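quick one: sequence plus predicted model below, questions after.
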Amino acid sequence: MKLYAIESGNFKLDGGAMFGVVPKVIWNKTNPADNNNLIDLAARLLLIEEGNRLILIDTGMGNKQSEKFFGYYNLWGDHNLDASLAKYGFHRDDITDVFLTHLHFDHVGGAVNWNTGRTGYVNAFKNAKYWTNENHWEWATEPNAREKASFLSENIIPIQESGALNFIKRSNEILLTNSELGFDIFFADGHTEKQMIPIINYKGMKIAYTADLLPTVGHIPLPYVMGYDTRPLLTLDEKAKFLQQAADENWYLFLEHDAHNEIITVHHTEKGVRLNENLKANDILI
């Protein structure tokens, strides 16, 4: 097995929204805001090469939305998915599986592209199976008013219409071991219904792709929960369980949204679980 960090692009969001009830004077120390109160964020994907499978975890925002839409998110930097794949000798047509932690636009937008004439949509990874879970699919395709702006039908429905949609089979346990894709999955319901956090056994290590359960280093303290989360008290409980195990077993946490920190470890302190090591992805992955 080989793992690769795929940088699909950078954007900005309101720091207050990203940290909920935590005062700016506190979160600004780890995630400094610009003059518009915006903080730097990433859409860092993970590519798993295992035998004849090439599994991409999440897809970033993509590029099919309008200039007005992207203007809300202040795109910055020169990263893009195709260039990042090419860096390791891959093309999007090589991808066999696309695993979606959840279906918010910044995670699934890159899964679907315009067709050549911009009259309809095609899968961005034409040879891939797309994976979500049935509970989350129902949640996303019949969205509540709070999340409706994050679940865009053009990012989701074309996957189903193409026949490439697949559901992860799961039990009622919070941790699914050895899924169809060969890695464990931690299910979390605080941010959105049945978000899936992959946990990969790699060279004697466990690497967890934290998605929106732990967006940045600044979110490690338990009360630091995003204003976007639908069930913040549940997020707090899920983070506690997740970080407890990560500290106990020395997991490596791959941060999808932290623009300046790629992989971290955590440990137990008198104040609770806190940052231990801060590492570059390529120090660990390949």
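Ah, there it is. Residues are numbered from 1 along each chain as shown.

okay, CA-based contacts and neighbour counts for the rest of this
OK.

can you confirm residue 264 is in a strand?
Yes: assessed by DSSP: H, G, I helix; E, B strand; the rest coil, residue 264 belongs to a strand.

ok, now which ones touch it?
If a contact means C-alpha atoms under 8 Å, 6 or more residues apart in numbering, then residue 264 has 252-255, 275-279 as its contacts.

okay, now residue 151: neighbour count?
22 (other C-alpha atoms under 10 Å).

relative to residue 92, how far out is it?
23 Å (C-alpha to C-alpha, to the nearest Å).

same deal with residue 70?
From residue 70 to residue 92 the distance is 23 Å (C-alpha to C-alpha).

show me which of the two is the more surrounded one.
residue 92 (17 against 14).

that one reaches residue 128, doesn't it?
No: Residue 92 is beyond contact range of residue 128, at 9.2 Å (criterion: C-alpha atoms under 8 Å).

hang on, the earlier thing: which of the contacts of residue 264 are buried?
252-255, 275, 279 (16 or more other C-alpha atoms under 10 Å).

which residue lies nearest the spatial centre of the protein?
Central residue of the chain (C-alpha atoms, centre = their mean): residue 211, 3.2 Å from the mean position.

which residue, neighbours along the chain excluded, lies closest to that one?
Of all residues not flanking residue 211 in the chain, residue 256 sits nearest, at 5.4 Å (C-alpha to C-alpha, 6 or more residues apart in numbering).

contacting residues for that neighbour?
42-45, 209-212, 215-216, 262.

mind putting the contacts of residue 264 into JSON lines with distance to residue 221 and secondary structure?
Listed next are the contacts of residue 264 as JSON lines, based on distance: C-alpha to C-alpha, whole Å; DSSP: H, G, I helix; E, B strand; the rest coil:
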{"residue": "252", "distance to residue 221": "17", "secondary structure": "strand"}
{"residue": "253", "distance to residue 221": "15", "secondary structure": "strand"}
{"residue": "254", "distance to residue 221": "17", "secondary structure": "strand"}
{"residue": "255", "distance to residue 221": "15", "secondary structure": "coil"}
{"residue": "275", "distance to residue 221": "9", "secondary structure": "strand"}
{"residue": "276", "distance to residue 221": "13", "secondary structure": "strand"}
{"residue": "277", "distance to residue 221": "16", "secondary structure": "strand"}
{"residue": "278", "distance to residue 221": "16", "secondary structure": "strand"}
{"residue": "279", "distance to residue 221": "19", "secondary structure": "strand"}
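
take a look at this one as well, against the first:
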Amino acid sequence: MQLHTINTGLFKLDGGAMFGVVPKTIWQKTNPADEQNLCTLAMRCLLIRHENRLILIDTGIGDKQSEKFLSYYHLHGDGSLTKSLREKGFSADDITDVFLTHLHLDHVGGAVISENAQLKPAFKNATYWSNQKHWDWAINPNDREKASFLKENILPLQQSGQLQFINPADASFTDIFLVRFVSGHTEAMMLPQIHYKNQTLVYVADLIPTAGHIPLPYIPAYDMFPLQTLKEKKAFLEEAATKNYILFFEHDAENECCTVKKTEKGIRLDQTFKLADI
């Protein structure tokens, strides 16, 4: 098995929204904001090469929306999905599977492209993976979350016939990795747990967006059920510290991976490093 970091660019979100009840005087020490109170975040995907499969986990925000729409997210940096895949020696046509942790726009936007005014899957040879519970949640969104679930990012996957669902009862993606289900951020978000080089790596997606979110109260206001996130995060971090898991961050602009440790103040950041250094 080979793992590759896929950088799709940087974006910005409101710092207060990213850290919920935690005061800015505290969270800005790890995630400094600009003059508009916006924090820089990554959209870091993961590519898994295993035997005859090439699996992409999440896809970033994409570029098919209008310039005005994308300006709300202050996209910057020189990374893109196509460029990053090319740098690893691959193209979109090589991808066999696209595993979507959840269907928020910054995770699924790159899964669909607009070509000749037609929306179609960006990876024509790939099977796209979600789960029924989250799919139903996303296509019938609540008023608070519907701005994150864009039909143009989602429905073309089903219409193409390339969409399949993970069975939560099985909790695995074939024999390649385990799937952890969490529902605090959004209903039935999926976290890949991968055995890699005799270690366990977990793609933590929006359960723990950045290293600055490791302390338990640091929960984004974007989360639908923050007390559920608190419960899920606490259990996961205890397990991660005890078993020395590697956390792979999707949104941390500075840190790709870390380990955590138990301290008198609770679970805290231990070592940070790049995926390539494992």
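Right, received. Where do you want to start? For clarity, every value in this text was computed on a predicted model and none was experimentally measured.

re the thing from before, need the buried ones from the contacts of residue 256 of the first structure selected in PyMOL.
Buried residues within the contacts of residue 256 of the first structure, by 16+ other C-alpha under 10 Å, are selected in PyMOL with:
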select buried, resi 42+43+44+45+209+210+211+212+215+216+262
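
mind listing the strands for the stretch 101-250 of the first structure?
112-114, 121-123, 129-132, 165-167, 175-176, 184-188, 195-202, 205-209 (DSSP state E, counting those that start in this stretch).

residues in the second structure aligned with the biggest helix by length in the first structure?
Scanning the first structure for the longest helix, with DSSP state H as the assignment, gives helix 232-249. On the second structure, the counterpart of helix 232-249 of the first structure by TM-score structural alignment is residues 226-243.

now the matching stretch on the first structure. Mean distance?
Stretch 226-243 of the second structure, aligned to the first structure and superposed, deviates on average by 0.5 Å (mean C-alpha distance after the TM-score superposition for the first structure).

off-centre distance for that stretch?
The chain centre lies 17 Å from the centre of stretch 226-243 of the second structure; the measure is C-alpha atoms, centre = their mean, to the nearest Å.

now it: buried residues?
Under 16+ other C-alpha under 10 Å, the buried positions of stretch 226-243 of the second structure are 226, 228-230, 232-234, 236-238, 240-241.

quick one on the thing from earlier: with distance to residue 179 of the first structure added, can I get the buried ones among the contacts of residue 264 of the first structure in JSON lines?
Converted to JSON lines, these look like this (distance: C-alpha to C-alpha, whole Å):
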{"residue": "252", "distance to residue 179 of the first structure": "20"}
{"residue": "253", "distance to residue 179 of the first structure": "19"}
{"residue": "254", "distance to residue 179 of the first structure": "19"}
{"residue": "255", "distance to residue 179 of the first structure": "21"}
{"residue": "275", "distance to residue 179 of the first structure": "29"}
{"residue": "279", "distance to residue 179 of the first structure": "27"}
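
picking that back up, hang on, the residue nearest to the centre of the first structure packs against residue 103?
No: with contact defined as C-alpha under 8 Å, residue 211 of the first structure and residue 103 do not form a contacting pair (11.4 Å).

ok, which stretches of the stretch 1-150 of the first structure are helices?
15-19, 24-27, 67-71, 81-87, 105-108, 134-141 (DSSP state H, counting those that start in this stretch).

the aligned residue in the second structure for residue 260 of the first structure - how many residues pack around it?
In the second structure, the residue paired with residue 260 of the first structure is residue 254, using TM-score structural alignment. Neighbours of residue 254 of the second structure under the rule other C-alpha under 10 Å: 16.

look at residue 254 of the second structure and give its secondary structure.
coil.

give me the neighbour count for the nearest residue to residue 14 of the second structure once chain neighbours are set aside.
Leaving aside its chain neighbours, residue 14 of the second structure sits nearest to residue 38 (4.4 Å; criterion: C-alpha to C-alpha, 6+ apart). Neighbours of residue 38 of the second structure under the rule other C-alpha under 10 Å: 20.

test my guess that residue 38 of the second structure contacts residue 12.
Yes: using C-alpha under 8 Å, residue 38 of the second structure is in contact with residue 12, at 5.7 Å.

from residue 246 of the second structure, how far out is the residue of the second structure most remote from its centre?
Most distant residue from the mean C-alpha position of the second structure: residue 264, 29.7 Å away (C-alpha atoms, centre = their mean). For residue 264 of the second structure, the distance to residue 246 of the second structure (C-alpha to C-alpha) stands at 21 Å.

noted, bye for now.
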